[in-house]
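*Asks:* Coordinates only, no sequence provided:
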């Protein structure tokens, strides 16, 4: 019974370890948008911190 549970987990782990582009191609645009939003906020936070000093 444990083999039935772990077989798909082992398979997916090996698959993503060997060919990570399957997931990276899907999540890439979302991650890029998140990073762009993060970088847009950083200068605003830095300016606010400088204005309070």
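*Replies:* Good, I have the coordinates. This is a predicted model, so every value here is computed, not measured. Numbers count the residues shown, from 1 in each chain.

*Asks:* contacts and neighbour counts: CA atoms only from here.
*Replies:* Noted.

*Asks:* the helices in the protein, which residues?
*Replies:* 2-18, 21-51 (DSSP state H).

*Asks:* Kindly reformat those helices as a markdown table containing mean neighbour count.
*Replies:* Listed next are these as a markdown table, based on neighbours: other Cα atoms under 10 Å:
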| stretch | mean neighbour count |
| --- | --- |
| helix 2-18 | 11 |
| helix 21-51 | 11 |
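
*Asks:* Check it against this one:
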């Protein structure tokens, strides 16, 4: 992540840009959270099958 460019948007007077950027960052974080959540579930399931098999 390019935190330098992200911090530039947080200066006063550029609130609109920082809001848009924050929204897109949080959306991608939510997407990543769901991917990790499902990966965790599948990993658990796979481990259970291996353990029982």
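*Replies:* Nice, thanks for sending it over. Note that the structure is a prediction, hence the values are computed from the model and not measured.

*Asks:* aligned partner of residue 41 of the second structure in the first structure?
*Replies:* Under the alignment (TM-score structural alignment), residue 41 of the second structure pairs with residue 47 of the first structure.

*Asks:* what do you get for residue 31 of the second structure?
*Replies:* Residue 31 of the second structure maps onto residue 37 in the first structure, by TM-score structural alignment.

*Asks:* how close does that match get to residue 16 of the first structure?
*Replies:* Separation of residue 37 of the first structure from residue 16 of the first structure (Cα to Cα, to the nearest Å): 27 Å.

*Asks:* swap in residue 9 of the first structure?
*Replies:* Per Cα to Cα, residue 9 of the first structure is found 11 Å from residue 16 of the first structure.

*Asks:* what's the answer for residue 45 of the first structure, then?
*Replies:* Distance of residue 45 of the first structure to residue 16 of the first structure, given as Cα to Cα: 37 Å.

*Asks:* repeat for residue 50 of the first structure
*Replies:* To residue 16 of the first structure, residue 50 of the first structure is 44 Å away according to Cα to Cα.
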